[in-house]
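Asker: Sequence first, then the predicted structure:
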Amino acid sequence: MSTMYLVMILGLMIVAPLVSIVSEYSAGGGTNDLLLLVGKWFVFWAVGIRLFTAGLSQSFRPEFTAGNILGSKSADRSVLQIVQELGFANLGFGVIGILSLVFPTWIVPAAVAGGLFLGLAGIRHIGKAGKNTKEWIATLTDLLVFVVLAVFVVYVWTTGAA
């Protein structure tokens, strides 16, 4: 397994959001509401930066996702086309997550769309037999981010916080 892949996934989906949350909270940033900071930074890093970088990789190197993460040994162009189109969708999710820092009203919609995407992808991967280490990492981090963003969205919707 590539150490770089592990560092990137854990960094973008866990470490960077937590560092950003702690930094802004400690500095007395725009809000004292910890759950709003959790939503803001998990959307930016895990939906925005993570899905944008995944989208770039899938769009320009569909063979990597097809072979190394999904375990496809097929050189079938239709498999690569599907991975590449997934990359285009990830670019879209990523851009919305990144721009949520500029447009804060986009945070909740990005959390819903990105969280749902990651959650459903994670659930789908659970049942797949023969997952390699990269796929396990992707599955577990997708599910973790889904739970974090679901809690955030429910919090915002039930309290009216934003």
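Answerer: The structure has been received and is ready for your questions.
Asker: okay, CA-based contacts and neighbour counts for the rest of this
Answerer: Noted.
Asker: ok, residue 152 - contacts?
Answerer: For residue 152, the contacting residues are 35, 36, 38, 39, by Cα atoms under 8 Å, 6 or more residues apart in numbering.
Asker: Apply 6 Å and report the result again.
Answerer: Taking Cα atoms under 6 Å, 6 or more residues apart in numbering, we find residue 152 in contact with residue 39.
Asker: In which helix or strand does it reside?
Answerer: helix 133-159 (DSSP states H and E).
Asker: Now for the nearest residue to residue 57 once chain neighbours are set aside, how many residues are close by?
Answerer: In space, residue 57 comes closest to residue 87 once its chain neighbours are excluded; the distance is 7.2 Å by Cα to Cα, 6 or more residues apart in numbering. The burial count assigned to residue 87 is 25, neighbours taken as other Cα atoms under 10 Å.
Asker: Now do the contacts for residue 87.
Answerer: Going by Cα under 6 Å, 6+ apart, residue 87 touches 55, 58, 59.
Asker: how near is it to residue 55?
Answerer: Separation of residue 87 from residue 55 (Cα to Cα, to the nearest Å): 4 Å.
Asker: measure stretch 42-55 end to end?
Answerer: In stretch 42-55, first residue to last residue: 17 Å (Cα to Cα).
Asker: any chance you could map the helices in the chain?
Answerer: For the chain, the helices defined by DSSP state H occupy 3-10, 16-26, 34-42, 50-60, 62-64, 77-99, 107-126, 133-159.
Asker: Tell me, how many residues neighbour residue 157?
Answerer: 12.
Asker: Got another one to weigh against that:
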Amino acid sequence: MEATTVLEMDIRREGIIPTIQAVQADSGRSVRCHIAGITDIDGRARIYCKKPSGKETYTDATILSSNCITFELTDQMLAETGNTLGQIQVLSANKNITTFKFKIEVSENKIMQSSITSSDDYKALIEALRKIERFDPIEITNEEIDALASEVSM
């Protein structure tokens, strides 16, 4: 499972800052970036990010074609809520080009920061526990296990 954001940038001018929206602590997000105004990306590409706290990341990207790269939004890129600013650096044997900045808007992940403290908010969990409680754990049979498994998967 992966969510891919398509980013379009022009290496020749800054323009409007492209924005990627993501949720804190997600691990299944990637970016495919089409870079206009550049020819033959044939070396390496790297992503530099500066988080709201000032901490930085520097990550390798994968070159897909002469003007397209892809990269994962790493756990460190998404570690802090707020606006993380990034740039793409394209390197070859004797030249390098850096894009203008892009922004990653990192939204707070309410689920990752919570714990199960109130059963009223977890109706699916309560229902699963209710189904399990109908069976006597001491005298449970294989038929009861199979019945429970089929009920829980419904």
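Answerer: Good, I have the coordinates. Just so it is clear, the structure is predicted and the values come from calculations on it, not from any experiment.
Asker: Next, the TM-score between them, please.
Answerer: Overlay of the two chains. TM-score (TM-score structural alignment, normalised by the length of the second structure): 0.24; 68 aligned residues with a Cα RMSD of 5.3 Å.
Asker: by how many degrees do the helix holding residue 152 of the first structure and helix 3-10 diverge?
Answerer: Counting by axes from the mean of the first three to the mean of the last three Cα atoms, to 10 degrees, helix 133-159 of the first structure lies at 10 degrees to helix 3-10.
Asker: Show me which residues of helix 133-159 of the first structure are buried.
Answerer: Using 16 or more other Cα atoms under 10 Å as the test for burial, helix 133-159 of the first structure gives 134-150, 152-153, 155-156.
Asker: likewise stretch 20-28 of the first structure?
Answerer: 20, 21, 24, 25.
Asker: that older thread, let's have the contacts of residue 87 of the first structure in a markdown table, adding neighbour count and distance to residue 91 of the first structure.
Answerer: A markdown table is the format used below for the contacts of residue 87 of the first structure (neighbours: other Cα atoms under 10 Å; distance: Cα to Cα, whole Å):
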| residue | neighbour count | distance to residue 91 of the first structure |
| --- | --- | --- |
| 55 | 25 | 5 |
| 58 | 26 | 9 |
| 59 | 23 | 9 |
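Asker: The spatially closest residue to residue 80 of the first structure that is not a sequence neighbour and residue 114 of the first structure: what is the separation?
Answerer: Spatial nearest neighbour of residue 80 of the first structure, excluding adjacent residues (Cα to Cα, 6+ apart): residue 62 at 5.5 Å. Separation of residue 62 of the first structure from residue 114 of the first structure (Cα to Cα) stands at 21 Å.
Asker: just residue 21 of the first structure next, same as before
Answerer: Noted for residue 21 of the first structure: a distance of 19 Å to residue 114 of the first structure, by Cα to Cα.
Asker: now residue 108 of the first structure
Answerer: Using Cα to Cα, one gets 10 Å for the distance from residue 108 of the first structure to residue 114 of the first structure.
Asker: neighbour-wise, which of these two wins?
Answerer: Per other Cα under 10 Å, whichever of residue 108 of the first structure and residue 114 has more neighbours is residue 114, with 27 against 24.
Asker: Would you mind measuring from that one to residue 3 of the first structure?
Answerer: In this view, residue 114 of the first structure and residue 3 of the first structure are 25 Å apart by Cα to Cα.
Asker: ditto for residue 37 of the first structure
Answerer: Taken as Cα to Cα, the span from residue 37 of the first structure to residue 3 of the first structure is 29 Å.
Asker: more crowded one of those two?
Answerer: Comparing residue 37 of the first structure with residue 3 by neighbour count (other Cα under 10 Å), the higher total belongs to residue 37, at 22 against 8.
Asker: Excluding chain neighbours, what is closest to the more buried one?
Answerer: residue 21 is the one closest to residue 37 of the first structure (Cα to Cα, 6+ apart), at 5.8 Å.
Asker: and what of residue 40 of the first structure?
Answerer: Spatial nearest neighbour of residue 40 of the first structure, excluding adjacent residues (Cα to Cα, 6+ apart): residue 107 at 6.2 Å.
Asker: For that neighbour, the count of nearby residues, please.
Answerer: Here the number of neighbours of residue 107 of the first structure (other Cα under 10 Å) works out to 25.
Asker: That one and residue 126 of the first structure, how far apart?
Answerer: Computed as Cα to Cα, the residue 107 of the first structure to residue 126 of the first structure distance reads 27 Å.
Asker: Strands of the second structure, residue ranges please.
Answerer: Taking DSSP state E as the test, the strands found in the second structure are 3-10, 19-23, 29-36, 44-50, 56-60, 62-65, 68-72, 82-91, 96-98, 102-107.
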